[in-house]
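A.B. asks: coordinates only, no sequence provided:
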């Protein structure tokens, strides 16, 4: 609900009179961000554990079918507490499917095959717009790609020379290596409650990367890959400061995991 003092800021004029919204309408510029902050706050104990939320898209996930009713009960308790309502026609239960472009199954989180195919089926870019489109597709899959910033570095360099497009041998090699990697993307897992996460961090002169892993029966499996191309100032940091920067970026991006699990 909007506070009374903000009603006038959400007013609109009709042929009859001037009216004010008492609840925030979605078409306001900051409505989506405001709502996202709300759901992040009220579902914080569940995020990354048994729930994912993006604005008004909500996914309750369970590693085992026997726990699903309990996870749903926890979610509906929060919904009732904050008087949030769901549209029954848009709800589905006991299914595996895509959420925000990812395929969620009992085994874990898989990349959307159509997004992988979009890169595998495309040829080398011939202009700046096609390079931008390629980078956008890589970013959409970045959580599944180890050191994605390093793998895409030659593509980012092209964007710095907008007037002089050149697809070099280095770009072609990186493109082919990326396709080879995409053909065998790893399965990401949901960490079990209270499990210790093992964080691995690396940095180069131009990029940083990290990945939290979960260990089960002596095998460590990835949870989420994080990567970033360093800007001019960041690239000049001493190695120890680059590692610290990588830790800060990872902690901010994967905050729900850091809050609900010990990290080693």
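C.D. replies: Everything's here; your move. Values in this document were obtained by computation on a predicted structure and should not be read as measured data. Numbers count the residues shown, from 1 in each chain.
A.B. asks: for the rest of this, base every contact and every neighbour count on C-alpha atoms.
C.D. replies: Fine.
A.B. asks: by contact count, what packs against whichever strand in the chain runs longest?
C.D. replies: Secondary structure of the chain per DSSP state E: the longest strand is strand 207-216. Here strand 207-216 touches helix 148-151, strand 197-203, strand 219-222, strand 226-229, helix 239-253, going by 3 or more C-alpha pairs under 8 Å, 6 or more residues apart in numbering; DSSP states H and E.
A.B. asks: for the fourth one, packing partners?
C.D. replies: The reference is to strand 226-229. Helices and strands touching strand 226-229, by 3+ C-alpha pairs under 8 Å, 6+ apart, are helix 148-151, strand 207-216.
A.B. asks: to residue 227, which of those lies closest?
C.D. replies: Proximity to residue 227 (C-alpha to C-alpha) singles out strand 207-216 among the helices and strands packed on strand 226-229, at 4.2 Å.
A.B. asks: include mean neighbour count and distance to residue 136 when you put the helices and strands packed on strand 207-216 into TSV, please.
C.D. replies: Converted to TSV, the helices and strands packed on strand 207-216 look like this (neighbours: other C-alpha atoms under 10 Å; distance: least, C-alpha to C-alpha, whole Å):
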stretch	mean neighbour count	distance to residue 136
helix 148-151	21	12
strand 197-203	18	22
strand 219-222	16	22
strand 226-229	22	14
helix 239-253	16	18
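A.B. asks: would you mark the buried spots in the longest strand of the chain?
C.D. replies: Within strand 207-216, the residues that count as buried by 16 or more other C-alpha atoms under 10 Å are 207, 208, 209, 210, 211, 212, 213, 214.
A.B. asks: what are the ranges of the strands in the chain?
C.D. replies: Assigned by DSSP E, the chain shows strands spanning 11-13, 18-20, 51-54, 57-60, 97-99, 102-104, 109-111, 197-203, 207-216, 219-222, 226-229.
A.B. asks: I'd like to know which of those lies nearest to residue 191.
C.D. replies: Closest of the strands of the chain to residue 191 is strand 207-216, at 6.2 Å (criterion: C-alpha to C-alpha).
A.B. asks: any idea of the angle the closest one forms with strand 197-203?
C.D. replies: On the basis of axes from the mean of the first three to the mean of the last three C-alpha atoms, to 10 degrees, strand 207-216 is oriented at 160 degrees to strand 197-203.
A.B. asks: any idea how far strand 207-216 is from the chain center?
C.D. replies: Remark: strand 207-216 is offset 15 Å from the chain centroid, using C-alpha atoms, centre = their mean, to the nearest Å.
A.B. asks: could you give the angle of that strand to helix 239-253?
C.D. replies: Angle, strand 207-216 to helix 239-253, by the same axes, to 10 degrees: 60 degrees.
A.B. asks: contacts for strand 207-216, please.
C.D. replies: Identification of contacts with strand 207-216 by C-alpha atoms under 8 Å, 6 or more residues apart in numbering yields 146-150, 189, 191, 195-203, 220-230, 235, 242-243, 246-247, 250.
A.B. asks: at 7 Å instead, please
C.D. replies: The contact list for strand 207-216 (C-alpha atoms under 7 Å, 6 or more residues apart in numbering) reads 147, 149-150, 191, 196-203, 220-230, 246.
A.B. asks: hold the first one in mind and look at this next one:
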């Protein structure tokens, strides 16, 4: 299908296997022209559509488990219900099922990796089964995060990006942000739990790891564009200008040299959002009351990173 609609994907339509969305940033007339172009391509390829499976001129629709609208992307209600009504796991198999189910929407959930760490720890080999308050907190927090129906805006490649990062021995956190005329808004949350080796890094190295990891993760949105990196670790500004680094710091410095960015220092007390992304669940909960940045909703990045990397255009708003 991607071959049939080559040249139209990510500018006129989205394609996943046999699911196609034609989107338009403009009036109905323009939408009809774009729809006709897509239908003509399908006709030339000898492909047909079932009318009962088609929806036309919709302001919002369900696509791959997500609700798309001109505002952004939300998880669909029925899948939210599946997560929120999931019974308390009684064994590792049920934990794994919940982790996989909730993980489909992990980019909607702030600090997903760190919050879920107590539960995923139960999946390790030879780990004794013990459901404590720590696991219960993680279980209920993930459910609560989805009940708010978090909304994710689409990135605008005509505007600058800001990457907020933070790290701890527990994990790494990042948030891709953008000012789209309504203050800085999050486009995507990302977090990961550190492995045993990373957990032993000195604080400067683990903070640098957060930058390298998040820049690689959001490469399709950052590569070839000037952007800001906001960190609460002042040494990173000095680190990027030091000529004689050794070991992994030197390797990471070389990795970052292909990007065009400016590092901004923000004390941890004013950088709570990213700080919460990397901390233990209890600290995440405590941070909610200290949040300084106005966050309209939790938001996620649009999929299709390979396409976005090579084309300088805005992603759809249906």
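C.D. replies: Thanks, I have the structure now. Computed from a predicted model, the values in this text were never measured in an experiment.
A.B. asks: TM-score for this pair?
C.D. replies: Here the TM-score for the pair of chains, by TM-score structural alignment, normalised by the length of the first structure, is 0.69; 223 aligned residues with a C-alpha RMSD of 3.2 Å.
A.B. asks: ok, back up a step: so can I have JSON lines of the buried residues of strand 207-216 of the first structure showing distance to residue 117 of the first structure?
C.D. replies: Converted to JSON lines, those look like this (distance: C-alpha to C-alpha, whole Å):
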{"residue": "207", "distance to residue 117 of the first structure": "26"}
{"residue": "208", "distance to residue 117 of the first structure": "27"}
{"residue": "209", "distance to residue 117 of the first structure": "25"}
{"residue": "210", "distance to residue 117 of the first structure": "25"}
{"residue": "211", "distance to residue 117 of the first structure": "24"}
{"residue": "212", "distance to residue 117 of the first structure": "27"}
{"residue": "213", "distance to residue 117 of the first structure": "27"}
{"residue": "214", "distance to residue 117 of the first structure": "28"}
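A.B. asks: tell me which of those is nearest to residue 69 of the first structure?
C.D. replies: For residue 69 of the first structure, the nearest member of those is residue 214. The distance, counting by C-alpha to C-alpha, is 24.8 Å.
A.B. asks: what's the counterpart of that closest one in the second structure?
C.D. replies: Matched to the second structure by TM-score structural alignment, residue 214 of the first structure sits across from residue 178.
A.B. asks: okay, now residue 203 of the second structure: neighbour count?
C.D. replies: For residue 203 of the second structure, the tally of surrounding residues (other C-alpha atoms under 10 Å) stands at 14.
A.B. asks: need the contact list for it.
C.D. replies: By C-alpha under 7 Å, 6+ apart, residue 203 of the second structure lies in contact with nothing.
A.B. asks: about what we covered before: ok, which of the strands of the first structure comes nearest residue 166 of the first structure?
C.D. replies: strand 226-229 (20.3 Å).
A.B. asks: relative to the second structure, what is the average displacement of the closest one?
C.D. replies: Compared with the second structure after fitting, strand 226-229 of the first structure deviates on average by 3.2 Å (mean C-alpha distance after the TM-score superposition for the first structure).
A.B. asks: would you check the span in the second structure matched by that strand?
C.D. replies: Going by TM-score structural alignment, strand 226-229 of the first structure lines up with residues 190-193 of the second structure.
A.B. asks: out of the helices and strands packed on strand 207-216 of the first structure, which gets nearest to residue 111 of the first structure?
C.D. replies: The minimum distance between residue 111 of the first structure and these falls on strand 219-222, with 13.3 Å, by C-alpha to C-alpha.
A.B. asks: next, the contact list for residue 184 of the second structure, please.
C.D. replies: By C-alpha under 7 Å, 6+ apart, residue 184 of the second structure lies in contact with 177, 178.
A.B. asks: and stretch 110-117 of the first structure, which stretch of the second structure?
C.D. replies: Per TM-score structural alignment, the counterpart of stretch 110-117 of the first structure in the second structure is residues 74-81.
A.B. asks: what lies in contact with the matching stretch?
C.D. replies: Contacts of stretch 74-81 of the second structure (C-alpha under 7 Å, 6+ apart): 65, 66, 67, 68, 146, 147, 149, 150, 151, 152.
A.B. asks: same check on stretch 48-55 of the second structure?
C.D. replies: Residues outside stretch 48-55 of the second structure that contact it (C-alpha under 7 Å, 6+ apart) are residue 42.
A.B. asks: the second structure: which residue goes with residue 172 of the first structure?
C.D. replies: Aligned by TM-score structural alignment, residue 172 of the first structure pairs with residue 136 of the second structure.
A.B. asks: and the gap between that match and residue 100 of the second structure?
C.D. replies: 17 Å (C-alpha to C-alpha, to the nearest Å).
A.B. asks: repeat for residue 145 of the second structure
C.D. replies: Per C-alpha to C-alpha, residue 145 of the second structure is found 16 Å from residue 100 of the second structure.
A.B. asks: and those two? which has more neighbours close in?
C.D. replies: Comparing residue 145 of the second structure with residue 100 by other C-alpha under 10 Å, the one with more neighbours is residue 145, at 17 against 12.
A.B. asks: that one -> the first structure?
C.D. replies: In the first structure, the residue paired with residue 145 of the second structure according to TM-score structural alignment is residue 181.
A.B. asks: likewise residue 161 of the second structure?
C.D. replies: Under the alignment (TM-score structural alignment), residue 161 of the second structure pairs with residue 197 in the first structure.
A.B. asks: so residue 228 of the first structure touches residue 150, yeah?
C.D. replies: No. Counting by C-alpha atoms under 7 Å, residue 228 of the first structure stays clear of residue 150, with 8.2 Å between them.
A.B. asks: quick one: the helices in the stretch 51-200 of the first structure?
C.D. replies: Taking DSSP state H, counting those that start in this stretch as the test, the helices found in the stretch 51-200 of the first structure are 68-81, 113-120, 128-140, 148-151, 153-159, 169-182.
A.B. asks: mean deviation of the second one from the second structure?
C.D. replies: Per the superposition on the second structure, helix 113-120 of the first structure and its aligned residues are separated by 1.6 Å on average (mean C-alpha distance after the TM-score superposition for the first structure).
A.B. asks: likewise for the shortest one?
C.D. replies: Following the fit onto the second structure, the mean deviation recorded for helix 148-151 of the first structure is 1.3 Å by mean C-alpha distance after the TM-score superposition for the first structure.
A.B. asks: and among the helices of the stretch 51-200 of the first structure, the most buried is which?
C.D. replies: Per-stretch averages of neighbours, counted by mean count of other C-alpha atoms under 10 Å, single out helix 148-151 among those, with a mean of 21.
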